[in-house]
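J.: Pasting a predicted model and its sequence here:
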Amino acid sequence: MSAQEERHALTPPTALYDHVLHLLRDSPGGVPSWRGYSLPQKTATSAGSSSREEAKSAIREALSPLPDDPAILHRRFERLGIQDRHRHLINSIVAGLPLPAERLDAARTLGRRLIRTGTTAPTVTAGIALLGRLGGPEDVPHLSVLGLFRDLTGIAVKALDILDRRSAGVVWLAVYARRDELQPLVHALWTGDRQAMRTELVALPASPRFVSSAVARRISEACLLSDLLDDHPSDTHLVARAGRLLVRMGRSRDDAADLLGYHDGLRVYNSVVSRAGLLPPTLDNTAMLLSLALDMSSGTGVLLDWPPGLRASLLDSLGRLLAEPRWALAGATASNAEQRRRVDWIRRTGRQPFKSRAASGPFRIEVVAGDPADREPVETRVLIDGRPVVPAVFGRGPAHSPEYLLDDGRLRAGDEPREVQLAEANCTEGCCGALYVRIRQDAHHVVWEHWRQTMPGSREPTPELPAYRFDAAAYGAEVARAETDCSWSWRARSIARLIKAGLVEDPGLLSRWDASRGWISSGFDDPDTAVVTFWYVPGLASGRPERADSPLQFRWVITDDGTTPESQAAAALRRLAEEDPKSYARVCGGSRERAEELGFTWPDSV
C-alpha cells in the first residue's frame, strides 16, 4: 500500500452532515444552491439484494435488534448489501419498527447520532426515520440541513412534516422550487427575513405555471401565512396573495392532498374571506374570490374539517360581497380577449356557488367551469351527501367533463349495470390511475357500487368504498337536469357540443368520407374556437378499411363568428354533409409515413 493510500485508509470518511455544512458555508450568503446538493459518494458493496423482498428482509435483519452504536448498524448494512437505492425501504421499515417503551430513549439517541455522524445514505436515512417518530424541536436544524441532499430531501421533509411544518416547507422549496422567479422568496425563507418574505410573497407570479398546488402549500407553510396575515391585517396585497394560494391548493388538476394536508387552511380561508371587503374590486380579485367560493361549495374545500356553520357563513359573506354593484362591474372595461373571457365566465358562473347551497338531497351534480385565465378544466362534480366524490376518494385529477359523463348519458341508470370512469389522473390512467364506479338500477333505487381505483405500480391497497343507494326518481331527475343545463357553457363550447350531438345523431356525415368522430370541444389554446377532430381510414365507408391500425387524425378549427351557436353548428354540419372535411381540416395525428403515403402534408408541430 502506498503512503497516499495508507493515509486515505486511515482517514475516516466525512459525515454527510458535516459535508453539507461545508457546502453551505461555501454558498453565497449561506443559502443553499438551487436544487440542493448531490451526495458525495454512493454506498458501494460487493453484494446487494437483488429483489425488493430480499432487500426488505436484509434491512429488518440489520435493524434487529436495534443497536445503540451507529457503527454497528453501519457494519450490518454494509455486510448485508444495503445500498443507497434502498433508502426508501429503510425509511418505511424504520417508521413501522416495533419499539418498546423502555427502548424509546435509546432509539432517539441512536437516531441523533446517526444523522450527525453517519457517512452513508442508508445509515443517515435510518436516523432520519427514527427522529421522524421520536425527535423534537432540537432535531429540526439537523434534519433541515440533511434535507438539502437531493437523495434525502423527500425522507427528511417527511420527518420535518411531523416535527415542524415551516422547516419542511423551506427545505422542500429550497430543493424542488425549480422556477427562477421563486428563488428570491426561497432566499428570504432560508434566511428567515420576515419582511423580505412578505415582499417576495406578494411579488410572486400569479400563473399556475409558477405555483402548483404543492408549491402553494409549501409556500404557505414556510411563510407561516396565517401568522403573516394576523401580523398585517390591513395588507390587501397579502390578502389577495393568500386567496390565490388557496385557489392553487384547491386546483382539481393537482393533488387534493395539498389543500387537505394544509393544517392552517381554515384559518387562512377565514382571514381572506373576512377581509375580502377591503380588496379593490378588480377583475383578478373577483375571479379569485369566485374561485374560492366554487371550491368551498362543491370542490376540495368542502372536505376540510369545518366547524359547524363556518363554511356556510363564509359562503354567505362572499355571496353578498360579489353581488354588490361595485364588484358586479369589475372587468366592465375588459381590453383584451383573455379579460373578456374572464368577464363572461364571471357573468355565467357568478351566482352558481351560492345558488347551489340551496340544493339538497343525497345526490347532486354540479358542472363547474374554472377560471379561464388559469385554463382550469370544466368538470362534472358529483356530490354524495354534500361531499364531492372525486377529491374525497381519488384526488389525483379532476372529475370528467360534462361532454363525457353527461352528453353521452354515462350517469344514467338502467337494468344492465354499467361501469363508469368518473375521473382520470391528470397525467393519464397509465401513470397514476383512475376512479371507476358501477351504476345500476334496482327497482326503485339507483345503486353506485363496486368502486374501483387503478394505480399502476402501487403496492398500497386502495380504500374500500360503500355502496350508495338513491331514490331512482330523484336520481333520474337530477341527471336529466344536469344533462340539459348548459348555463356553464360559453359560445364556442356550445358550438362544439351541438356539432358533436349532430354527429352522434347522424354518424353518416363523417363516415361517407371514410372518417369517424374523434375529440370535439372548445380549443385549449383558444377557447373562442370550436375544434372538431376525426380519424381517416381509406375504405371505411365501404366496409373494407385499409390499414385500420394506421389511421390519420385531422383537426378542423371553427372560429366563433358572433352568430348564434345553433346557426354556427348547423352550418358546420351542412359543410360536413357537402364537402370532404379532409380538404379543409389539417392532419394532426397518426404518422408522417402514413400521411405522406396518402398524399397529405405532415405538420412540423406534431
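T.: Received it, and whenever you're ready, just let me know what you need.

J.: Please count neighbours and contacts with C-alpha atoms only from this point.
T.: Fine.

J.: What number of residues are in the vicinity of the closest residue to Asp471 other than its chain neighbours?
T.: Beyond its immediate neighbours in the sequence, the residue positioned closest to Asp471 (Cα to Cα, 6 or more residues apart in numbering) is His445, lying 4.7 Å away. His445 sits with 17 neighbouring residues when counted by other Cα atoms under 10 Å.

J.: so what's His445 up against?
T.: Contact criterion Cα atoms under 8 Å, 6 or more residues apart in numbering gives Arg469, Phe470, Asp471, Ala472, Ala473 as the residues in contact with His445.

J.: Quick check: the gap between it and Gly414.
T.: His445 sits 11 Å away from Gly414, going by Cα to Cα, to the nearest Å.

J.: try Val145
T.: With Cα to Cα as the criterion, Val145 and Gly414 are 59 Å apart.

J.: These two: who's more crowded?
T.: Taking Val145 and Gly414 together and counting by other Cα under 10 Å, Val145 has the greater number of neighbours (19 against 13).

J.: how would you label the more buried one: helix, strand or coil?
T.: Val145 falls in the helix class when you classify it by DSSP: H, G, I helix; E, B strand; the rest coil.

J.: Touching, it and Leu21? I think so.
T.: Yes. Taking contacts as Cα atoms under 8 Å, Val145 lies within contact range of Leu21: 7.3 Å.

J.: With adjacent residues omitted, what lies nearest to Ala58?
T.: If you skip the residues right next to it in sequence, Ala58 has Leu80 as its closest partner in space, 6.1 Å away by Cα to Cα, 6+ apart.

J.: quick one: contacts for the one you found?
T.: The contact partners of Leu80, by Cα under 8 Å, 6+ apart, come to Ala47, Gly48, Ser49, Ala58, Ile59, Ala62.

J.: Number of residues surrounding Asp471?
T.: Counted with other Cα under 10 Å, the burial measure for Asp471 works out to 17 neighbours.

J.: here comes the other one, which I'd like you to weigh against the first:
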Amino acid sequence: MSAPEERTAPTSRPSPPKSRAPQATSYASCANDTSLHDYALFRRGIEPDARVPARGYPLPDGPPEPDRPRLTLREAQGEVASALADTLADPDPVRAAAAVHLRVRSLVMPHRTVRACVLRLPLTDEAAARRTGRRLVRTGTTPAAVQVGLGLLSRLGEPEDVPWLTVLGTLRGFERPVVAALDRLDRKAAALLMLRTRLRDAALDPLLDAVEAGDDQATLAALTGLPPDFRTMGYARRMAEAADLHRLLRAHPRDPALLLRAAGLLRRMADQHDVRAEILDYGPAMETYETLIGHADLPEPTPAYRAVLLSIALDLHSGPAALLGWRPGRREALLDALGRLPAAPTPDGVLDDPAERRRADWTARTGRQPFRVPPDGERLRIEVVAEDPGDRGGVETRILVDGRPLVPALFGKGLGESPERLLDTGLLRAGAEPREVRLAEAYCTEGCCGALYVTIRREGDEVVWGDWRGAVGPTPPEYRFDAAAYDAELERADRDRPWSWPARSAAKLIADGLRDRPDLLTRWDALRGWVGTAWDEPDTVVVSFTYWPGLAAGNRDPEGPWLQFGWRIPPAGTPIEEQAAAVLDRLASTDPKSWAEILGGSREHAERLGYPWPERG
C-alpha cells in the first residue's frame, strides 16, 4: 500500500485543492489511496456555506466497523501491542504507516478501542512514533489507521499538527478524539471544533465566524450580543476558550456587557449537575475571577446579576472553584470584595412575579452564607447550599475538610446528597458500628456512572472516614475528626437552615411526622416514599407513597401489583407547623389514594387494583 506524499499544512478555513478534489457530491468513486484528510477538505469545499454539519461529515462508504461485545480491555491491549508495537518504532514513517494500514485490518475491534489501546501502548522511540502518527493523520486512508495516528498525536503531537487535526475533526466519529488531541496543543482550536460539531446552535455562528476570522471587535460584539437566555450548559468553558474570554476581559475590563457575560460563563463552568465542573479545567479561571470581581460594580445591579454574583460567591466558598490553586488569602479577599457590594434594589412590580419573588427570597436567605469566616482550625464544615431558583434550583449538602469541598474533589459527577438524606436521617452520625454512607450520586444515576461512598466509624474520641468507594482517581486518604467537634458540627448544620424556604420546611415537618408515625400510611397499605418540594413548583409540597395491597395486614405479595402515588400540597398561607399538622391529620382519617395522583407502576397494575391509569400527553 502506498500513501500520498505529505503536503503543506491546511489553513484554518480549508478549501479543497481544485486539482485534486473530485467535482461531484459523491466521494464513493474516489481511489482507495485518497486520504480521509483530503476527503474532509472535499466535503467542506462542496458545502454552500462551508459549515460543518452536526456531528461532522459522514465518512465515505467502506467496510462496516468491527465489533466484539465480549472483548476485554486487557485482551484488546495485547492484540494491539502485538500488531503495532514494533511498527511504531520504525524510523521510516512512510514504511511504518503502510504497515499500520495492513496490520489494523487484523484487529477485530471498534476503531475507538484501537485508539484507546494506542494511548496506553509503551513506545520505545517516541520520535519515530510521532512521525508515524503525523503520516497517518495526514495521509491515512482508513478510519482504523487514522485512529492509530490520532492516538499517537494525542500523546506526542506538537503545534504544527493543529491544522491537520482540525480538518480531520470535521469527520463523524473523529470529533471527540481530535478535540482530546487538540486540548493539549491549542485550547481555542479544540473549543471551536467542539462548538461547530457538537453544540450546533445558529446563535453561535457569528461568534465562531468572528473568532476564526481573528476579528477581536467582532468577537466582542458577538459574545456580548448573544441572547440573555442563551443556554451554555456543558459548553461554557468551550465558549470562553473559543472567544479567549480572559484576553478580552484584560482588553476591555470596564465593559459592562462583557462583565455580565463573563459572570454567566464562570457560574455555568462551576455547575456540578452534569459532568466534572468545567471550572477545574479552565486554565485562566483564577485570573478571570480576579478581573470580574475587581470590576463587578460596573454592570447595572439588577436582581438577576446580583443572584449570579451570589452564586459565584457560593462556588468560591464551598463549591468547585474553591479547589483552584489560589495563593493564600486570595480567595478570601475576593469573597470579601463580593460581600461588600451593595444590595440590589428591587424594581417595582418584580415581586408580583412568583419566580422573581422566589429569587428575591433566596437572595435574602442566602445573602451572607458565603461570607462567613470559619473558625480557626476548623477541620470539618457542612454547608447546605440551595442554588438560585431562577437557575437550576438544586439543594445539596457540601462537606468541606480543611476548607476543601470533598464531592467535587473526589467524585465530580454530580451534586452532593440532599440534606434530607444526609442530615435529617442522621446518616452522617458516627455510631459504634461502621456505616457506609453515599455522599453523592452521578447526575445520570448510580447505575450509569456510579456514586461516592464513605464508611463512617467511631474510634474512641475520634470519628473516622475511610474505606472510600467510587472515588475518581487515587483512593482518598482516611480522615480523622475529633468526635466532640464532629458531633457539634452535625448539630450546627442541622439547626442552621436559612437555605430552606417555607414549602421545604413544611415538607421536613411532614417527613418527620411520617417517620415518627409510620402507621399513618401503612393503615392504607401504603409505604412512605419521597417527601419534598415539586421540581416544577418549589412552593408545592409533594408526598409520595407506594400502594402495596396487604401491607397493613403484613401479607404483602412482593410479586403482586403496586402503584406509586403523589400528593401535591399547594401553599396554604398558614404557618408551616399548621400546614404540616393538617396534612398528618388528614392522613390519619382519610385514605390518600382517594385524591393523590398516580405517578408510577403500570397500566396493568392499575387495572388489577381498580384504578384508572392516567393518560399523559
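T.: The structure has been received and is ready for your questions. Just so it is clear, the structure is predicted and the values come from calculations on it, not from any experiment.

J.: re earlier: drop anything exposed from the contacts of Leu80 of structure 1.
T.: In terms of neighbour count (16 or more other Cα atoms under 10 Å), the buried residues within the contacts of Leu80 of structure 1 are Gly48, Ser49, Ala58, Ile59, Ala62.

J.: all strands for structure 2, in order.
T.: Using DSSP state E, the strands assigned to structure 2 run over residues 380-386, 395-401, 404-405, 435-441, 451-459, 462-469, 479-482, 526-534, 537-547, 563-569, 597-600.

J.: So which of those is nearest Arg358 of structure 2?
T.: The closest approach between Arg358 of structure 2 and any of those, judged by Cα to Cα, belongs to strand 537-547 at 8.6 Å.

J.: whereabouts in structure 1 does the closest one align?
T.: Alignment note (TM-score structural alignment): strand 537-547 of structure 2 is matched to residues 526-536 of structure 1.

J.: gap between the residue nearest to Ala58 of structure 1 and Gly96 of structure 1?
T.: Between Leu80 of structure 1 and Gly96 of structure 1 the distance, using Cα to Cα, works out to 20 Å.

J.: Make JSON lines out of the contacts of His445 of structure 1 and add distance to Val273 of structure 1.
T.: Written out in JSON lines, the entries for the contacts of His445 of structure 1 read as follows (distance: Cα to Cα, whole Å):
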{"residue": "Arg469", "distance to Val273 of structure 1": "36"}
{"residue": "Phe470", "distance to Val273 of structure 1": "35"}
{"residue": "Asp471", "distance to Val273 of structure 1": "37"}
{"residue": "Ala472", "distance to Val273 of structure 1": "39"}
{"residue": "Ala473", "distance to Val273 of structure 1": "38"}
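
J.: Going through those, which ones are buried?
T.: Neighbour counting with 16+ other Cα under 10 Å marks Arg469, Phe470, Asp471, Ala472 as buried within those.

J.: want to try CSV for these, with distance to Pro307 of structure 1 as columns?
T.: Compiled in CSV, the buried ones among the contacts of His445 of structure 1 are given as follows (distance: Cα to Cα, whole Å):
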residue, distance to Pro307 of structure 1
Arg469, 28
Phe470, 28
Asp471, 30
Ala472, 33
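
J.: Between the residues you listed, which sits nearest Glu376 of structure 1?
T.: Distance to Glu376 of structure 1 across these (Cα to Cα) is lowest for Phe470, with 30.6 Å.

J.: so what corresponds to the closest one in structure 2?
T.: Phe470 of structure 1 is assigned Phe481 in structure 2 as its aligned equivalent, the criterion being TM-score structural alignment.

J.: That match contacts Gly466, correct?
T.: No. Using Cα under 8 Å, Phe481 of structure 2 and Gly466 do not qualify as a contacting pair, with a distance of 11.6 Å.

J.: Taking the centroid of structure 1, which residue is nearest it?
T.: Structure 1 has Asp254 as the residue nearest its centroid, 1.0 Å off, counting by Cα atoms, centre = their mean.

J.: For the stretch 351-500 of structure 1, just list every one of the helices.
T.: For the stretch 351-500 of structure 1, applying DSSP state H, counting those that start in this stretch gives helices covering 352-355, 389-393, 402-405, 429-432, 472-484, 491-505.

J.: In structure 2, what range does the fourth one match?
T.: Mapping helix 429-432 of structure 1 onto structure 2 (TM-score structural alignment) gives residues 446-449.

J.: Mean per-residue distance, the matching stretch versus structure 1.
T.: Here stretch 446-449 of structure 2 is compared with structure 1 after superposition; its mean distance to the aligned residues, by mean Cα distance after the TM-score superposition for structure 1, is 0.3 Å.

J.: Can you list the neighbours in contact with that stretch?
T.: For stretch 446-449 of structure 2, the external contacting residues (Cα under 8 Å, 6+ apart) are Lys413, Ala442.

J.: and it, how far from the chain's centre?
T.: Chain-centre distance of stretch 446-449 of structure 2: 14 Å, with Cα atoms, centre = their mean, to the nearest Å.

J.: count of neighbours near the counterpart of Leu314 of structure 1 in structure 2?
T.: Using TM-score structural alignment as the criterion, the counterpart of Leu314 of structure 1 in structure 2 is Leu334. Leu334 of structure 2: 17 surrounding residues under other Cα under 10 Å.

J.: Also Gly149 of structure 2?
T.: Taking other Cα under 10 Å as the neighbour definition, Gly149 of structure 2 ends up with a count of 29.

J.: pretty sure it is touching Arg131, no?
T.: No. If you go by Cα under 8 Å, Gly149 of structure 2 and Arg131 don't touch, sitting 9.4 Å apart.

J.: who's in contact with the nearest residue to Tyr453 of structure 2 once chain neighbours are set aside?
T.: What sits nearest to Tyr453 of structure 2 in space, not counting adjacent residues and going by Cα to Cα, 6+ apart, is Arg438, at 4.4 Å. For Arg438 of structure 2, the contacting residues are Glu417, Ala451, Leu452, Tyr453, Val454, taking Cα under 8 Å, 6+ apart as the criterion.

J.: Wait, the fourth one touches Val472, no?
T.: Same thing as Tyr453 of structure 2. No. At 11.4 Å, Tyr453 of structure 2 does not count as touching Val472 under the criterion of Cα under 8 Å.
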